[in-house]
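Let's see this in three dimensions:
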Amino acid sequence: MIPFNKPYLTGKEAHYLYDAVYTGKLSGNGKYTQKCQNFLKEQYGFGKCLLTTSCTDALEMAAILIDIQPGDEVIMPSYTFVSTANAFVLRGAKVVFADSRKDHPGIDEDLLEALINSKTKAIVPVHYAGVACDMDKIMDIANKHNLFVIEDAAQAIDSFYTGKDGIKRALGSIGHLAAFSFHETKNIIAGEGGMLAINDPQFEKRAEIIWEKGTNRSAFFRGEVDKYGWVDMGSSFLPSELISSFLWAQIENIQDIQKVRVEHWNQYYDGLNEWVTKQEIQVPKIPDSATNNAHMFYIVCKDGEQRAEILNKLKSNDIYAVFHYLSLHTSPFYAEKHDGRHLPVTDHYSECLIRLPMYYELEDTQIEKIIQILTSS
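The predicted model follows:
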């Protein structure tokens, strides 16, 4: 049996968990929290980094930081996980869904400006499969209309975008704020876990307060105030040292993890190249401006019938591939709140996309088996 995902352990997780337990600091913002945050900031050029218990929490912090109020509008793709929308719906915002690109499930940047009005507060691009949206175009639109950009970089750790200025920047370092996931299905994991990157300095001080349940406790422990108290709204977004210590073992091995995942991705791509052309199936396209962090390998079938046949064929051979997001604009919760626009490209991905098994310990022979089964008549 070949599962869709298998969490990878580097071998140091238990050691760091033991160390965290026996140093007597289990609550958050201890040694391992600081190690993770400092490394990610320095390695990828993010602004202030704050680990969170999930990417969902990081997005909710972002919604608070940009002061989302009832009636505000936030533009995002419909082809995304529900957390992208929930973070803003919880604050009373109206979500305005944009269609996806025909060559990639990411948001169609050319449709954004027509969706902006006086109520628009932010654009939330999702870097699907870790592949960059056109951030130059998005930031230009946001700057023109005085909007915030919050990158949903849940899948995008160690992925980059090269702008028209020729500078290569890490995804999550470009927008005002960015949210990452370390869920067990991601490239580096903590079981559950996430991070908020604060790239606009105006949000740094308040982000730390929101992160610490609305208190200035972090400032107190640094000796900046003589006592701490409730100074703003907030919640329990800060993860324990157990989560951070587990994550540190993953971060230490990120380059090895990435190397192996890219090798898997390339094996899929090369092995399926002729077959997808014959079957009129779309494979991932990596724009010249983007890098590939090999978060996933997906195929897009020509229709739902073809997808069902392929999924059944794989399952009958004990290979567990999955479809991905259902269009949020047609969801039971939001369909009546959506403005009625047809989003055909989003619906096509919802009906036709398949994610193939992708994890560190996936063996070359297993990938060859998947390719052989897919390409056999």
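
only C-alpha atoms for contact and neighbour calcs from this point on.
Noted.

mind listing the helices in this structure by residue range?
Counting by DSSP state H, the chain has helices at residues 13-22, 31-44, 55-65, 82-89, 135-145, 204-211, 217-221, 241-252, 254-278, 304-316, 344-352, 364-375.

So for the longest one, what gets flagged as buried?
By that I understand helix 254-278. 254, 257-258, 260-262, 264-265, 268-269, 271-272, 276 (16 or more other CA atoms under 10 Å).

Show me what it is packed against.
On a contact count with 3 or more CA pairs under 8 Å, 6 or more residues apart in numbering; DSSP states H and E, helix 254-278 meets helix 364-375.

if we go to 10 Å?
Applying 3 or more CA pairs under 10 Å, 6 or more residues apart in numbering; DSSP states H and E, one finds that helix 254-278 contacts helix 241-252, strand 298-300, helix 364-375.

Check the fifth one too.
Packing contacts for helix 135-145, counted by 3+ CA pairs under 10 Å, 6+ apart, involve strand 120-123, strand 148-152, strand 160-162.

got the contact list for it?
Applying CA atoms under 10 Å, 6 or more residues apart in numbering, the external contacts of helix 135-145 come out as 108-110, 112-113, 116-118, 120-125, 127, 146-149, 151, 161-165, 171, 174-176, 289.

mind giving me JSON lines with the helices and strands packed on helix 254-278 and columns for mean neighbour count and distance to I281?
Formatted as JSON lines, the helices and strands packed on helix 254-278 follow (neighbours: other CA atoms under 10 Å; distance: least, CA to CA, whole Å):
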{"stretch": "helix 241-252", "mean neighbour count": "24", "distance to I281": "34"}
{"stretch": "strand 298-300", "mean neighbour count": "23", "distance to I281": "6"}
{"stretch": "helix 364-375", "mean neighbour count": "16", "distance to I281": "12"}
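
could the ones you listed go into CSV alongside distance to L50?
Output for the helices and strands packed on helix 254-278, formatted as CSV (distance: least, CA to CA, whole Å):
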stretch, distance to L50
helix 241-252, 11
strand 298-300, 31
helix 364-375, 37
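
still on that earlier bit, show the buried residues in the contacts of helix 135-145.
By neighbour count, with 16+ other CA under 10 Å, the contacts of helix 135-145 hold 108-109, 112, 116, 120-125, 127, 147-149, 151, 161-162, 171, 174-176, 289 as buried.

The structure of the following sequence is requested for comparison with the preceding one:
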Amino acid sequence: MEKIPFNKPHLTGKETHYIYDAVNAGKISGNGKYTKLCQDYLKERYSFRKCLLTTSCTDALEMAALLIDIKPGDEVIMPSYTFVSTANAFVLRGAKIIFADSREDHPGIDEDSIEALITSKTKAIVPVHYAGVACDMDKIMALADKYDLFVIEDAAQAIESFYTGKDGIKRALGSIGHLAAFSFHETKNIISGEGGMLAINDPQFMAKAEIIWEKGTNRSAFFRGEVDKYGWVAVGSSFLPSEIIAAFLWAQLENLDDIQTKRLQHWNKYHEGLKEWAMENDIRLPGIPDFATNNAHMFYLVCKDLEQRNVVIDNLKSNGILAVFHYLSLHKSPFYLDQHDGRNLVNADRYTDCVVRLPFFYELEKDAINFIKNELYEAVKNI
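This next block holds a predicted model:
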């Protein structure tokens, strides 16, 4: 059993209290007190026009695909280096996925490669803010405007992260595209076990999003007294989470600033302790572009090759430290290999082979980070 796990869910202390309160109030199905508290808080803090809690980020992405009316034959551009949920949400509606390569200096989508992938069938661009670090949203939104496309931000890792555009305005990730999906999975900064959120920034989707969220009914409008009865008015599903999930999330949101402060301290300690070693061993540390902020979602290394990556992971594991690799390029996946157009996505494959994610969680102690650092020093000596 490892001495230092990769992740450890952080509890603020109020989670079970709020869950008890929700249960004791007799309302544990969705869209109650705690759902509203969370949604109002997130909308206000990040300037979303509307947001709806979901049972997962996957569900939020699936809602987005329904909202923009993805149909068989539509094309959706996204990075190959991402989690399968990013693609599945659109494949479920019949879309063809057009995979883009990653940036050379960051695992996020190569913004300059997108325009060449746009065709008359393109419906949307789905940038993924990898490690909570912003894609260049000015470039992406300009393409969307030029070609009349939707932008759906996969902000699964991007809570409390921001983008500063050429206009000098600092905007929260997830507030820029037409729609955005967030995750509150136990590996994220703010957690509820499973859980997610859809942010709606384009007014045309606000009413429809609520209907899809409520299983295709106008039930929410009914409870607000806007209609005298409710019924089935559109395609939808059961996307909203229970009050138990929302109550847990509320305890986390109340402590968001404390959580972020601690995570940034850990991130900076890793960076300071490893930057010289990384340069000496042809290893890259996370980069933060000038237009982006760092929300300390993860700390990763980009090794020089697959051999070095495997030595690092194996050496850490043998010393009780669980470090892990990350995504496998989706364009080379067994499911989609035959459907990919054959382009060689060099950077996506390099990150597949070379990324190592180090243990990262709220309770990670300074001594543990120093131990990990020293074992990394030793690991590379063996190559």
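
ok, the most centrally placed residue in the first structure - contacts?
The centre of the first structure sits closest to A154, judged by CA atoms, centre = their mean, with a distance of 1.3 Å. With contact set as CA under 10 Å, 6+ apart, A154 of the first structure has these partners: 54-56, 58-59, 81, 84, 126-130, 172, 178-183, 186, 194-195.

Who are the contact partners of the aligned residue in the second structure for H15 of the first structure?
Under the alignment (TM-score structural alignment), H15 of the first structure pairs with H17 of the second structure. H17 of the second structure makes contact with V23, A247, F248, A251, according to CA under 10 Å, 6+ apart.

could I get the helices and strands packed on helix 135-145 of the first structure as CSV with distance to V300 of the first structure?
Formatted as CSV, those follow (distance: least, CA to CA, whole Å):
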stretch, distance to V300 of the first structure
strand 120-123, 26
strand 148-152, 22
strand 160-162, 24
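
F88 of the first structure is nearest to which of these?
Within these, the stretch nearest F88 of the first structure is strand 120-123; the backing value is 10.0 Å (CA to CA).

Who are the packing partners of that closest one?
Taking 3+ CA pairs under 10 Å, 6+ apart as the contact cut, strand 120-123 of the first structure packs with strand 73-77, strand 94-98, helix 135-145, strand 148-152.

In the second structure, which residue range corresponds to the last one?
The aligned range for strand 148-152 of the first structure in the second structure is 150-154, by TM-score structural alignment.

Mean distance between that stretch and the first structure after superposition?
Compared with the first structure after the fit, stretch 150-154 of the second structure shows a mean deviation of 0.1 Å (mean CA distance after the TM-score superposition for the first structure).

what separates that stretch from the chain centre, distance-wise?
12 Å (CA atoms, centre = their mean, to the nearest Å).

whereabouts in the first structure does stretch 175-195 of the second structure align?
Using TM-score structural alignment, stretch 175-195 of the second structure pairs with 173-193 in the first structure.

ok, now stretch 347-354 of the second structure?
Using TM-score structural alignment, stretch 347-354 of the second structure pairs with 345-352 in the first structure.

Mind reading off the mean deviation between the matching stretch and the second structure?
Stretch 345-352 of the first structure versus its aligned partner: 0.3 Å mean (mean CA distance after the TM-score superposition for the first structure).

and for that stretch, what are the contacting residues?
Applying CA under 10 Å, 6+ apart, the external contacts of stretch 345-352 of the first structure come out as 77-80, 97-108, 281-282, 299-308, 323-330, 344.

repeat that with 8 Å
78-79, 99-102, 105, 300-304, 306-307, 323-327 (CA atoms under 8 Å, 6 or more residues apart in numbering).

gap between the residue lying farthest from the centre of the second structure and K215 of the second structure?
The centre of the second structure is farthest from one residue, D228, which by CA atoms, centre = their mean lies 38.5 Å away. D228 of the second structure sits 18 Å away from K215 of the second structure, taking CA to CA, to the nearest Å as the criterion.

do D314 of the second structure as well
For D314 of the second structure, the distance to K215 of the second structure - CA to CA - is 47 Å.

One more: D258 of the second structure?
Counting by CA to CA - D258 of the second structure and K215 of the second structure are separated by 36 Å.

swap in H266 of the second structure?
42 Å.

and what of W277 of the second structure?
According to CA to CA, W277 of the second structure and K215 of the second structure sit 53 Å apart.

for V302 of the second structure, same thing?
Counting by CA to CA - V302 of the second structure and K215 of the second structure are separated by 43 Å.

quick one on the thing from earlier: mind putting the helices of the first structure into TSV with distance to W230 of the first structure?
Formatted as TSV, the helices of the first structure follow (distance: least, CA to CA, whole Å):
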stretch	distance to W230 of the first structure
helix 13-22	28
helix 31-44	23
helix 55-65	16
helix 82-89	23
helix 135-145	33
helix 204-211	9
helix 217-221	9
helix 241-252	23
helix 254-278	38
helix 304-316	52
helix 344-352	43
helix 364-375	54
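
who wins for proximity to D232 of the first structure among those?
Nearest to D232 of the first structure among the helices of the first structure is helix 204-211 (6.9 Å), distances taken as CA to CA.

Sort out which residues of that closest one are buried, please.
Neighbour-count burial for helix 204-211 of the first structure [16+ other CA under 10 Å]: E204, R206, A207, E208, I209, I210, W211.

One more: stretch 357-365 of the second structure?
Result for stretch 357-365 of the second structure [16+ other CA under 10 Å]: buried residues R357, L358, P359, F360, F361, Y362, E363, L364.

Same question for stretch 86-97 of the first structure.
Under 16+ other CA under 10 Å, the buried positions of stretch 86-97 of the first structure are N86, A87, F88, V89, R91, A93, K94, V95, V96, F97.

what separates the fourth one from V262 of the first structure, distance-wise?
Just to be clear, that refers to V89 of the first structure. 36 Å.

how close does A323 of the second structure get to D112 of the second structure?
Counting by CA to CA - A323 of the second structure and D112 of the second structure are separated by 32 Å.

what do you get for R343 of the second structure?
For R343 of the second structure, the distance to D112 of the second structure - CA to CA - is 16 Å.

against the second structure, where does stretch 109-124 of the first structure fall?
Going by TM-score structural alignment: stretch 109-124 of the first structure matches residues 111-126.
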